[in-house]
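S.K.: Dropping a prediction and its sequence here:
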Amino acid sequence: MSDFYSSMYNPDVLTCLANLSNDEVFTPPEVANRMLDMLPEELWHDSSATFLDPACKSGVFLREIAKRLIEGLKEEIPDLQERIDHIFHKQLYGIAITELTSLLSRRSVYCSKYPNSKYSITLFEDTSGNIRYKRIPHRWQNGKCLFCGASKSEYERGDELETHAYEWIHTIKPEEIFKMKFDVIISNPPYQLSDGGNGKSAKPIYQLFVEQAKKLRPRYMTMIIPSRWFSGGKGLDDFRKTMLSDRHIRKLVDYENFKDVFPGVDLAGGASYFLWDRDNMGICEVVNFNQNTPTCVNRYLDEYEIFIRQNLAVEIVRKVQENATEKRTLSDRVSSRKPFGLPTNYTPCASGVPCWFIQKIGLKFANLRDVDNSKGYLHKWKLLVPKAPIAGQTDFSKPVGFYYDGNTRIAKPGECCTESWIVAGAFDTEEEVLAYKSYIFTKIVRFLLLQTVVSQDVTKKNFCFIPDLETYQGQYTDKMLCEMWGISEKEWSYIDSRIATIGGDDNGN
């Protein structure tokens, strides 16, 4: 019995599970332990401390906590069986996300999927122990679930299929589930559910698990979630504002490459985990991992509206903002999505207004009646950039390209575009738009853009750190901008390492 929790298996079945690609991403044991390392050491010697995983998948968090408690409570409870019984009955609790993961979690934690059987290392009176699973229905209104926003057409199912209506986020009183308080809530929650939108539209739900945990006011909370919340977006804007201004978040560990945390799983924007401390507020320790190399800086998360994830980039952004003579940014110049009101799937016409469609279609025509010119773009020279310029790239620890001649267009007066493009800038003359294009193509400008990007899509809000110059004329180079904004050689070297050079040295250096 003692060998199970005092030694590590090789190979570890949970490590093997963590390598599987799945919508419900399993946490590797080593990652779970890094998260547990953030908690105070005295917790492992406290027989009254209680722990909850509200989204059990493999049971890895509860298993690793059990190992620490079994060792830490030796002196207080010398008898091994008595110690194990106390830990599993009085300290560890979980809510499984599916019936299958409930069995897997119990097998990992109790050594038996049925903790009332003779194979369990501690006996319970029922088949669940302290790891419960309850089939919960969604609550539909206008085709969506009131709690999680899932699509009724996708998730209204028979009893033979999982509903994915997770108990933790389908109640207004989470404290009633176990009718107790918890010292620590720790989890790797499900990330998203289909919301019934066009294509493979999905709604993030991991933020709901974090928000629900805060309602219980645990002493500590730590969860590992996608890093896309750094810049907000679909369903995440309020969550981002709350998280960035929350002084209870005392540590944030961020991985730019999702595979550095979850091998075999690819998700744009990376992953991060945090420590929330109820009783201690202050500045946050931010740890970045870029190609497994960490940097650590203490800083406030809400220094900017969009969180700058790289510590080394913060000083560069500050310097550019201090030295820029024009305080307007390109977010004021770049268009919103659908700059002419035409969706991506708009059908070309035989004649009409020349219109740029997706790159494989090129320049066709749109009906004049369908073209929205309320922004006044139509009769100007325009630089068109794709709304998803880095489609296919999910590892932002590698150099990022963004814009280059092959994926941008100069649209002449009288030409429009579909939603596949955004208007990066509109000008009266061709000379101005060409000068502006050279500015956009510099590595420094693309680096400033990178600081706001955590997915493959780029919108106008992502240009918020790039100064909008008073006029655009001539050819802009990185050397010119380094002198203009006081960028040092060391800072330029870092910028150069983060932005790909496409088609040779296209920046005049």
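M.R.: Noted; the coordinates are in hand. Numbers count the residues shown, from 1 in each chain.

S.K.: Every contact and neighbour count from this point should use C-alpha atoms.
M.R.: Will do.

S.K.: quick one: Leu193 and Leu208 touch, right?
M.R.: No. If you go by CA atoms under 8 Å, Leu193 and Leu208 don't touch, sitting 11.9 Å apart.

S.K.: Tell me if I am right that Leu39 is in a helix.
M.R.: No. Counting by DSSP: H, G, I helix; E, B strand; the rest coil, Leu39 is not found in a helix; it is coil.

S.K.: OK, contacts around it?
M.R.: When contacts are counted by CA atoms under 8 Å, 6 or more residues apart in numbering, Leu39 touches Tyr220, Leu275.

S.K.: go again using 6 Å as the cut-off
M.R.: Residues near Leu39 by CA atoms under 6 Å, 6 or more residues apart in numbering: none.

S.K.: likewise Leu275?
M.R.: Contacts of Leu275 by CA under 6 Å, 6+ apart are Met221, Thr222, Ile249, Arg250, Lys251.

S.K.: how deep is the residue nearest to the third one when sequence neighbours are not counted tucked in, by neighbour count?
M.R.: Residue nearest to Ile249 in three dimensions, not counting chain neighbours: Trp276, with 4.4 Å by CA to CA, 6 or more residues apart in numbering. Other residues near Trp276 number 26, with proximity taken as other CA atoms under 10 Å.

S.K.: mind checking the SS state of Trp276?
M.R.: State at Trp276, reduced to three classes by three-state DSSP: strand.

S.K.: still on that earlier bit, so which of the contacts of Leu275 sit within strands?
M.R.: Under the assignment DSSP state E, these contribute Met221, Thr222, Ile249, Arg250, Lys251 to strands.

S.K.: count of residues packed around Asp46?
M.R.: Residues within reach of Asp46, counting by other CA under 10 Å, total 14.

S.K.: Mind jotting down where the strands sit in the stretch 151-300 of the chain?
M.R.: Ranges of strands within the stretch 151-300 of the chain are 184-187, 192-194, 202-204, 220-226, 249-255, 271-277, 284-290, 293-299, based on DSSP state E, counting those that start in this stretch.

S.K.: Turn those into TSV, including distance to Gly59.
M.R.: Below are these laid out as TSV (distance: least, CA to CA, whole Å):
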stretch	distance to Gly59
strand 184-187	10
strand 192-194	20
strand 202-204	23
strand 220-226	14
strand 249-255	22
strand 271-277	18
strand 284-290	26
strand 293-299	28
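
S.K.: Presented hereafter is structure B, for comparison with structure A:
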Amino acid sequence: VNPQSGEGVTLEQFRLLRDGGDYYLKDENGNEIRDEEHKKHFDGHLFDEVVFNDAVLEFMKKRAELADYFDETSKGDIFDYIPPQKTNQIFTPKRVVKDMVDRLEQENPGCFDDPNNTFADLYMKSGMYITEIVTRLYQSKRLKTLYPDHAERLNHIFAKQVYGCAPTEIIYRICLRYILGFNDKIHIEKHNIKLCDTLEYAKNGTLKEEMKKLFNL
């Protein structure tokens, strides 16, 4: 993360910092000046390889430890270890998400007991709201009666009851891994987690129509 702007670097920029390579100076408008006079070389080696690799391995280990969001004994989640990338990409704390879903249930008693009810997060940041919804549905006594098999119940929930949109590729990948990565033994055959920036649709009043097309409703 750039400490001045708070924004992440691109994969190409990261590789330049790590491995080195040629780059071009930019003009006042931010455009590269692609000629030999403005061509520069950076040696790289900005990261200590051992320290960097150990940090990545530790993060992956922690992600695996916290992957099962159904585990009520788990303390925290992987997003506690990821710094905010931009002002609009700050992950909502888990306690706040739980409170939001508690309020939803208070205002709509029994909403998690109906197998036909649907829930959506149309501008996901982490997928945590969706995972909390999935957890409540999965733990519903009514749904347990209708779908006593764990895998069948989860497949019904993901295929018929929860919908989500992520505005960027990186957020989509984060959400997908988090939402579907709770158990490597259960195969989710169909889900409704999509890469789609819904902001413009909401602004121009076409959100409902676009979501129908996106999710084939």
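M.R.: Cool, the structure landed. The model shown is predicted, which means the values in this text are computed figures rather than measured ones.

S.K.: Work out the TM-score between the chains.
M.R.: Aligned and superposed, the two chains score 0.56 in TM-score terms (TM-score structural alignment, normalised by the length of structure 2); 139 aligned residues with a CA RMSD of 2.7 Å.

S.K.: re earlier: buried subset of the ones in strands among the contacts of Leu275 of structure 1 as a PyMOL selection?
M.R.: Restricted to buried positions by 16 or more other CA atoms under 10 Å, the PyMOL selection for those reads:
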select buried, resi 221+222+249+250+251
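
S.K.: Considering the ones in strands among the contacts of Leu275 of structure 1, which is situated nearest to Glu489 of structure 1?
M.R.: Ranked by distance to Glu489 of structure 1 (CA to CA), those are led by Lys251 at 30.7 Å.

S.K.: need the contact list for the closest one.
M.R.: Counting by CA under 6 Å, 6+ apart, Lys251 of structure 1 touches Phe274, Leu275, Cys284, Glu285, Val286.

S.K.: now Tyr166 of structure 1
M.R.: With the criterion set at CA under 6 Å, 6+ apart, Tyr166 of structure 1 makes contact with Ile97.

S.K.: roughly how far apart are the residue positioned nearest the centre of structure 2 and Tyr24 of structure 2?
M.R.: In structure 2, the C-alpha nearest the mean C-alpha coordinate belongs to Cys175, at 2.3 Å (CA atoms, centre = their mean). Per CA to CA, to the nearest Å, Cys175 of structure 2 is found 35 Å from Tyr24 of structure 2.

S.K.: Can you find the partner of Phe88 of structure 1 in structure 2?
M.R.: Under the alignment (TM-score structural alignment), Phe88 of structure 1 pairs with Phe158 of structure 2.

S.K.: count of neighbours near that match?
M.R.: Look at Phe158 of structure 2: counted by other CA under 10 Å, it has 20 neighbours.

S.K.: What strand or helix carries it?
M.R.: Element membership of Phe158 of structure 2 [criterion: DSSP states H and E] is helix 150-160.

S.K.: do the same with Val385 of structure 1
M.R.: If you go by DSSP H and E, Val385 of structure 1 is part of strand 381-386.

S.K.: which helices and strands sit right next to the very next helix or strand once past that strand?
M.R.: For strand 381-386 of structure 1, the succeeding helix or strand toward the C-terminus, using DSSP H and E, is strand 409-411. Packing partners of strand 409-411 of structure 1 (3 or more CA pairs under 6 Å, 6 or more residues apart in numbering; DSSP states H and E): strand 381-386.

S.K.: redo that, cut-off 10 Å
M.R.: If contacts are counted by 3 or more CA pairs under 10 Å, 6 or more residues apart in numbering; DSSP states H and E, strand 409-411 of structure 1 sits against strand 353-356, strand 381-386, strand 421-427, helix 430-441.

S.K.: Quick check: which of these is nearest to Ile97 of structure 1?
M.R.: Among these, strand 381-386 comes nearest to Ile97 of structure 1, with 38.1 Å by CA to CA.

S.K.: The closest one corresponds to what range in structure 2?
M.R.: Mapped onto structure 2 using TM-score structural alignment, strand 381-386 of structure 1 spans no residues at all.

S.K.: leaving aside the residues next to it on the chain, what's closest to the aligned residue in structure 1 for Tyr147 of structure 2?
M.R.: Counting by TM-score structural alignment, Tyr147 of structure 2 corresponds to Ile77 in structure 1. Once flanking residues are discounted, Ile77 of structure 1 sits nearest to Arg83: 5.5 Å by CA to CA, 6+ apart.

S.K.: Distance check, the one you found against Tyr9 of structure 1.
M.R.: Look at Arg83 of structure 1 and Tyr9 of structure 1: by CA to CA, they are 22 Å apart.

S.K.: Settle it for me: which of these two has more neighbours?
M.R.: Arg83 (19 against 12).

S.K.: Just the angle for the strand holding Val385 of structure 1 relative to strand 421-427, thanks.
M.R.: For strand 381-386 of structure 1 against strand 421-427, the angle by axes from the mean of the first three to the mean of the last three CA atoms, to 10 degrees is 160 degrees.

S.K.: Hmm, the residue nearest to Ile77 of structure 1 is touching Ile70, no?
M.R.: Yes. If you go by CA atoms under 10 Å, Arg83 of structure 1 and Ile70 touch, sitting 6.7 Å apart.

S.K.: quick one on the thing from earlier: in TSV: the helices and strands packed on strand 409-411 of structure 1, plus distance to Cys111 of structure 1 and mean neighbour count.
M.R.: Converted to TSV, those look like this (distance: least, CA to CA, whole Å; neighbours: other CA atoms under 10 Å):
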stretch	distance to Cys111 of structure 1	mean neighbour count
strand 353-356	61	22
strand 381-386	52	24
strand 421-427	55	24
helix 430-441	58	21
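
S.K.: Out of the ones you listed, the one nearest Pro54 of structure 1 is which?
M.R.: Closest to Pro54 of structure 1 of these is strand 381-386 (CA to CA; 39.8 Å).

S.K.: I'd like to know which elements that closest one is packed against.
M.R.: strand 409-411, strand 416-417, strand 421-427, helix 430-441.

S.K.: Switch the ones you listed over to a markdown table; also include distance to Val60 of structure 1.
M.R.: Shown next, in a markdown table, are these (distance: least, CA to CA, whole Å):
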| stretch | distance to Val60 of structure 1 |
| --- | --- |
| strand 409-411 | 50 |
| strand 416-417 | 50 |
| strand 421-427 | 44 |
| helix 430-441 | 46 |
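
S.K.: quick one: contacts for Phe178 of structure 1?
M.R.: Contact analysis of Phe178 of structure 1 by CA atoms under 10 Å, 6 or more residues apart in numbering lists Leu52, Tyr93, Gly94, Ile95, Asn130, Arg132.
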